[in-house]
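Undergrad: The amino acid sequence is not available; the structure is as follows:
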């Protein structure tokens, strides 16, 4: 199944204590690259998040956003900083003694100073948290996968259509190529006759020149290999496993054959047809860049 590297997925999971919202988006990339934003308190679970996503997605640049809400009041504990409180009391006593002030230091007064009394989250059960987070990550991954499949199908159909166009161009080049050698021989013979006027043309020499030209200008191998690449393209697009890297290599080979034909061509019509093939190959290559 062809899958695009572009997609978006969202997953939610919650219980009576907490909730998770996981959102991820993907774009094309040579490898699988993660960027995960999650609460610092849950950083120990980052590797598990990566592994869970990797079960579904194998290539692309992924931005993952994890939002965590904790509703459990029992997870908060009230703490006191007695060392800091003592400092405040000592400072108040110093002020009192320095200015002969009335001693009205009270608990309510000291407790109002910053950080003397504060709340702190209790250490949570990490496995309990992961059970919920895993559910949200899996849902987001699967939803993203579905979008990637839909877009992948569109990419596949577009490339297959362009493949058929290239095959049609190859057939036209084959037909035109059959005429190139006879036309070259005719032009060469006429040119020699013009130069030598009434002197008979040396048929053996003419045959040798035509044979050398035929060998130099032959594009049969390139046409055969390019046709084979079109078959490979269709086969790759029918595979179930990710084929993005295979397609990258295949696009390079397709371009190589087209470039060789263009360099060998001595016929303007064939040259124009090869340029049309190169244009279609480039369009296919651009689509390949988005395939996982």
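TA: Looks like it came in fine. On a predicted model such as this, the values are computed, not experimentally measured, just so you know.

Undergrad: drop to CA atoms for contacts and neighbour counts, all remaining ones
TA: OK.

Undergrad: Helices of the stretch 151-292 of the chain, start to end?
TA: Here the stretch 151-292 of the chain has its helices, by DSSP state H, counting those that start in this stretch, at 203-217, 220-237, 244-264, 268-288.

Undergrad: closest one to residue 40 among the ones you listed?
TA: helix 244-264 (34.7 Å; Cα to Cα).

Undergrad: Give me the buried positions along the closest one.
TA: 244, 247, 248, 250, 251, 254, 255, 257, 258, 259, 261, 262 (16 or more other Cα atoms under 10 Å).

Undergrad: Also stretch 58-68?
TA: In stretch 58-68, residues buried by neighbour count (16+ other Cα under 10 Å) are 59, 60, 61, 62, 63, 64, 65, 66.

Undergrad: and the third one, that one's in a strand?
TA: Yes - note on residue 61: a strand contains this position according to DSSP: H, G, I helix; E, B strand; the rest coil.

Undergrad: Now do it against residue 30, distance only.
TA: 8 Å (Cα to Cα, to the nearest Å).

Undergrad: and what of residue 266?
TA: Distance from residue 266 to residue 30, by Cα to Cα: 38 Å.

Undergrad: what's the answer for residue 136, then?
TA: From residue 136 to residue 30 the distance is 27 Å (Cα to Cα).

Undergrad: What are the boundaries of the strands in the stretch 1-150 of the chain?
TA: Here the stretch 1-150 of the chain has its strands, by DSSP state E, counting those that start in this stretch, at 7-14, 18-27, 32-37, 60-70, 76-80, 117-121.

Undergrad: From the centroid of this protein, which residue is nearest?
TA: residue 28 (2.0 Å; Cα atoms, centre = their mean).

Undergrad: residues in contact with that one?
TA: 5, 6, 59, 60, 61, 289, 290, 291, 292 (Cα atoms under 8 Å, 6 or more residues apart in numbering).

Undergrad: which one of the residues you listed sits closest to residue 40?
TA: Distances from residue 40 to those, taken by Cα to Cα, are shortest for residue 61, at 22.0 Å.

Undergrad: so that closest one touches residue 31, yeah?
TA: Yes - between residue 61 and residue 31 there is a contact under Cα atoms under 8 Å: 7.5 Å.

Undergrad: Okay, one more to line up with it:
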């Protein structure tokens, strides 16, 4: 199947203690180019994510956005430090006895004492997180790939249509070219006869040879044949799909070369009009295949 290089995919997973969201966006590029925007926590998983992405995407610029949020309070542990509390209490009681103050010590006063409460947060299990990353990335990639496939199908239909239009224009040129070539040859002979003062001394056989050589230089049958061959390869590759973007680009360069040769060899309004049509359709094809994987 033909694939576009443009697409978007997203998936999210919500756990009791955290949420994970991964978004992927791809655009056309000559090679596979992956960029991550993510918290530092995910740096150890970058290589495995690259490998997972490359199993689905072979060409294009892929931006990966990762959001990770801990649930507030989940996994949070608060423990009293009794040793510190006991020392502060002894100190407070000594002060109250010495100053003849009330020995009631407000709890909120103790709570303000540094290190009297130890707050700790449980770390995310690395194995579970790696599994979740792979799971979310897999679903996001599936969505991205689905969009690239759908867009690829649209590209396929458009490219096949334009290839057919080029075939039709080339067929019209092939149909009218022999007659134009013959007329051109006759016109050249007539002009030569008119320019010579003594046409009776012309070596007619030599003249025929020279005209045939000149007419051969104007012949475009080989170019038309190669255009047909390139278009057949082009259509086969589009229909079969796969990673054909670079090969299609090469074929369009070859088609462009043949069309330019036809334009330089030919004269006359009818063929010039068809050459303009050929170039117009080929330009649209070249623009479209820049987005083919």
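TA: On my side now, so go ahead. Since the structure is predicted, the reported quantities are computational estimates derived from the model, not experimental observations.

Undergrad: picking up where we left off before, for the buried residues of stretch 58-68 of structure 1, give me TSV that also has distance to residue 44 of structure 1.
TA: Formatted as TSV, these follow (distance: Cα to Cα, whole Å):
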residue	distance to residue 44 of structure 1
59	24
60	24
61	22
62	19
63	18
64	16
65	16
66	14
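
Undergrad: distance of the nearest residue to residue 75 of structure 1 once chain neighbours are set aside from residue 154 of structure 1?
TA: Closest residue in space to residue 75 of structure 1, ignoring its immediate chain neighbours: residue 122 at 5.2 Å, by Cα to Cα, 6 or more residues apart in numbering. As for residue 122 of structure 1, its distance to residue 154 of structure 1 is 50 Å (criterion: Cα to Cα).

Undergrad: Which one's more surrounded, these two?
TA: Between residue 122 of structure 1 and residue 154, residue 154 has the larger neighbour count (other Cα atoms under 10 Å), namely 15 against 11.

Undergrad: Tell me the counterpart of that one in structure 2.
TA: Matched to structure 2 by TM-score structural alignment, residue 154 of structure 1 sits across from residue 154.

Undergrad: what's near enough to touch its match?
TA: No contacts exist for residue 154 of structure 2 under Cα under 8 Å, 6+ apart.

Undergrad: sorry, back to before: please determine how far the residue nearest to the centre of structure 1 is located from residue 242 of structure 1.
TA: 13 Å.

Undergrad: With residue 64 of structure 1 instead?
TA: 21 Å.

Undergrad: Also residue 202 of structure 1?
TA: Counting by Cα to Cα, the gap from residue 202 of structure 1 to residue 242 of structure 1 is 61 Å.

Undergrad: One more: residue 50 of structure 1?
TA: 18 Å.

Undergrad: how close does residue 223 of structure 2 sit to residue 107 of structure 2?
TA: 96 Å.

Undergrad: higher neighbour count, those two?
TA: More neighbours surround residue 223 than the other of residue 223 of structure 2 and residue 107, with 18 against 8 (other Cα under 10 Å).

Undergrad: Contacts only, for that one.
TA: Going by Cα under 8 Å, 6+ apart, residue 223 of structure 2 touches 258, 259, 261, 262.

Undergrad: could you redo those as TSV and give each row distance to residue 284 of structure 2?
TA: What follows is the contacts of residue 223 of structure 2, written out as TSV (distance: Cα to Cα, whole Å):
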residue	distance to residue 284 of structure 2
258	17
259	15
261	19
262	19
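
Undergrad: which of those residues line up with contacts in structure 1?
TA: Among the contacts of residue 223 of structure 2, the ones whose aligned partners also stay in contact in structure 1 (both residues aligned by TM-score structural alignment, their matches' Cα atoms under 8 Å) are 258, 259, 261, 262.

Undergrad: Just list the residues touching the first one, thanks.
TA: It stands for residue 258 of structure 2. 223, 224, 226, 227.

Undergrad: Nearest to residue 283 of structure 2, out of those: which one, please.
TA: Using Cα to Cα, these come closest to residue 283 of structure 2 at residue 227, 15.1 Å.

Undergrad: residues touching the closest one, list them.
TA: Residue 227 of structure 2 neighbours (Cα under 8 Å, 6+ apart): 170, 255, 258, 259.

Undergrad: want to try a markdown table for these, with distance to residue 129 of structure 2 as columns?
TA: A markdown table is the format used below for these (distance: Cα to Cα, whole Å):
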| residue | distance to residue 129 of structure 2 |
| --- | --- |
| 170 | 59 |
| 255 | 52 |
| 258 | 57 |
| 259 | 57 |
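
Undergrad: So which of these is the closest to residue 90 of structure 2?
TA: residue 255 (94.2 Å).

Undergrad: For that closest one, which non-adjacent residue is closest in space?
TA: Using Cα to Cα, 6+ apart, the closest residue to residue 255 of structure 2 is residue 227 (6.0 Å).

Undergrad: repeat for residue 235 of structure 2
TA: Going by Cα to Cα, 6+ apart, residue 235 of structure 2 has residue 160 as its nearest residue, at 6.5 Å.

Undergrad: for residue 8 of structure 1, same thing?
TA: residue 25 (4.3 Å).
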